[in-house]
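**Q** Below are the sequence and a predicted model for it; my questions follow.
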Amino acid sequence: MRNTVKITTAVLAAAGLTFGLAACGSDSGSGSGSKDSASDPLVVAASPTPHAEILNFVKDNLAKKAGLNLEIKEFSDYVTPNTATEDGSVDANYFQNQPYLDDFNSKKGTHIVPVVTVHLEPLGLYSSKLKSADAIKSGATIAIANDAVNEARGLKLLAANGLITLKSGVGNEATPADIAKNPKNLTFKELEAAQLPRSLADVDAAVINGNYAISAGLKPAKDALVLESAKNNPYGNFLAVKKGNEKDPRVLKLKKLLTSAAVKKFIEDKYDGSVIPSF
């Protein structure tokens, strides 16, 4: 995934101030939140869609009244938001789910913790060539994410819809090697999650994360051949910080705003079932 960052001039200036403060942080490495006052900007790393859109709604409509100075930095990859939160370059992030974070912390030695779950983006199977999952032919090529958690999640979606059968007891690190039955002899093309929408012209179908599907103009609730169920789903996306910063007054303000009735209505109205509030 390319670390493409969209930063407005205002955000760049605010981020520069935050970076300077973080460099002078305490030896505990708890990040910028433990040092900044409640009036300083809270800099949040986020995926462009829907995370940054939801944060911008909060910034434009709710933050000022709540006394929160909110700045948003957009990243298109799934790595930089966590590493930036860990090193104090940003105060928080909003883009990921618990299985992904658990895997990231374990492999990278980071100390990121969730604050509050905000929404679910159902994972979907999409195709520019086929109208239904039943139309997938023997030998078809399916593109899936190449990071551990999203690859397993994609395989579980295919299994839940009868396209493959996974080995018993397979967890959140499943790969195509863990397929027990593949009746249609599907071939899997493993790509970075952000590249999956662009792969649709080259494969028969692709399992795409909700945020990347929406960014590509797809409507999960309408366009997906099969869509992940929201019931008992562990993949809700949350606001996260470095451990020790959970009680930062600015973080607590954002936590309250992100789970407000106004944000719930915004999500329901704007995304029409393609993004689902989790509160």
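**A** Cool, the structure landed. Residues are numbered from 1 along each chain as shown.
**Q** Every contact and neighbour count from this point should use C-alpha atoms.
**A** Will do.
**Q** Strands of the stretch 101-250 of the chain, start to end?
**A** Counting by DSSP state E, counting those that start in this stretch, the stretch 101-250 of the chain has strands at residues 112-120, 124-126, 141-145, 165-166, 179-181, 187-191, 205-208, 226-227, 237-242.
**Q** And here is the other one:
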Amino acid sequence: MKKGLLTAIVFLAVALLAACGSEESSGASEGLYDDEKLVIGVTAGPHEEILEKVTELAEEEGINIETEVFTDYVMPNVALDEGELDLNIFQTEPYFNAIREDRNLDLVKSFDTVTFPMGIYSLDVGDVSELPEGATIGLPSDPTNSGRALLLFEQAGLIELDPETGINSTVRDIEKNNGNYEFVELDSAQIARQLEELDAAAINTNFAIEAGFTPTEDAIFIEPKDSPYINHAAVRAENEDDEIIQKLADIYRSEEVKTFIEEEFGGSLVPSW
């Protein structure tokens, strides 16, 4: 009798432990969606507006999104790495790779989103050929966008770069400065606001739109539509394969969102799908 009772108690204890383990496993499998919402970081401007549309469509699928808006390129990755965000959507792969390595961030690329062609803007001239000798030209100070801007200046015929430096070009790699231009490196988010103090500047499209420019109309030179600088979403490595990420990717890359981008931004942004 006692032996039977002891066996029953042991069996019950094992069953309870197994049940607890099952519940824990079930919770872990939910990944990012344990708290019933996704916190997504974006930069102010077009990324924010596109995510608003995505949020509307996601709600129809039972997915709740909370948006955090940033005005710089560094903090969205830091916040994601530290767990304050579940996902961010704002950056190109070259920039992502550079900051991930520089800050040792455990993040991975998720899905492609849109391309923002970088443009050259000026309040004084209507074409790059009109820039005066010795003009002061602004460009982003972060390495990835700086190299991108220099390649844009080369495409515009302003300079010639060391052909071996490519995307990693710096102002030191300018081999020929056709107009004896002075290049000034500035924070990406501030360049549009400082354009009055410059003859021209390379400005990322999201900041140009935020400043009231229409890239396809106001830029005096703009990247071609086959630009390799596609933006993408990023997540922590541990969440790379979470089911909710694929669901979000499908919503973001839907025909509804594509139509919204084309109608809202008139070619200034290019869907990557």
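**A** Arrived safely, thanks for sending. Since this is a predicted model, take the numbers as computed values, not measurements.
**Q** Overlay the chains and give the TM-score.
**A** The pair, once superposed, lands on a TM-score of 0.87 when counted by TM-score structural alignment, normalised by the length of structure 2; 246 aligned residues with a CA RMSD of 1.5 Å.
**Q** circling back: out of the strands of the stretch 101-250 of structure 1, nearest to Ala46 of structure 1?
**A** strand 237-242 (9.3 Å; CA to CA).
**Q** Pull up the aligned stretch in structure 2 for that closest one.
**A** Using TM-score structural alignment, strand 237-242 of structure 1 lines up with residues 231-236 of structure 2.
**Q** ok, now stretch 135-144 of structure 1?
**A** Stretch 135-144 of structure 1 falls opposite residues 130-139 of structure 2 when the two are matched by TM-score structural alignment.
**Q** For the matching stretch, which outside residues touch it?
**A** Judged by CA atoms under 8 Å, 6 or more residues apart in numbering, the contacts made with stretch 130-139 of structure 2 from elsewhere in the structure are 125, 145-146, 149-150, 179-186, 188, 191, 198-203.
**Q** cool, and stretch 247-261 of structure 1?
**A** The set of residues that contact stretch 247-261 of structure 1 without belonging to it, under CA under 8 Å, 6+ apart, is 33-34, 38, 42, 55, 58, 62-63, 66, 68, 92, 115-116, 118, 239, 245-246, 263, 279.
**Q** sorry, back to before: mean neighbour count and distance to Gln98 of structure 1 for the strands of the stretch 101-250 of structure 1 - can I get that in a markdown table?
**A** Compiled in a markdown table, these are given as follows (neighbours: other CA atoms under 10 Å; distance: least, CA to CA, whole Å):
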| stretch | mean neighbour count | distance to Gln98 of structure 1 |
| --- | --- | --- |
| strand 112-120 | 22 | 8 |
| strand 124-126 | 26 | 19 |
| strand 141-145 | 25 | 17 |
| strand 165-166 | 20 | 22 |
| strand 179-181 | 14 | 24 |
| strand 187-191 | 17 | 21 |
| strand 205-208 | 28 | 18 |
| strand 226-227 | 22 | 20 |
| strand 237-242 | 26 | 8 |
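**Q** Of those, which is nearest Gly88 of structure 1?
**A** For Gly88 of structure 1, the closest of these is strand 237-242, at 8.3 Å, according to CA to CA.
**Q** After superposing, tell me the mean distance of the closest one to structure 2.
**A** Once fitted to structure 2, strand 237-242 of structure 1 is off its aligned match by 0.9 Å on average (mean CA distance after the TM-score superposition for structure 1).
**Q** Counting by contacts, list what that strand packs against.
**A** Applying 3 or more CA pairs under 8 Å, 6 or more residues apart in numbering; DSSP states H and E, one finds that strand 237-242 of structure 1 contacts helix 80-87, strand 92-96, strand 112-120.
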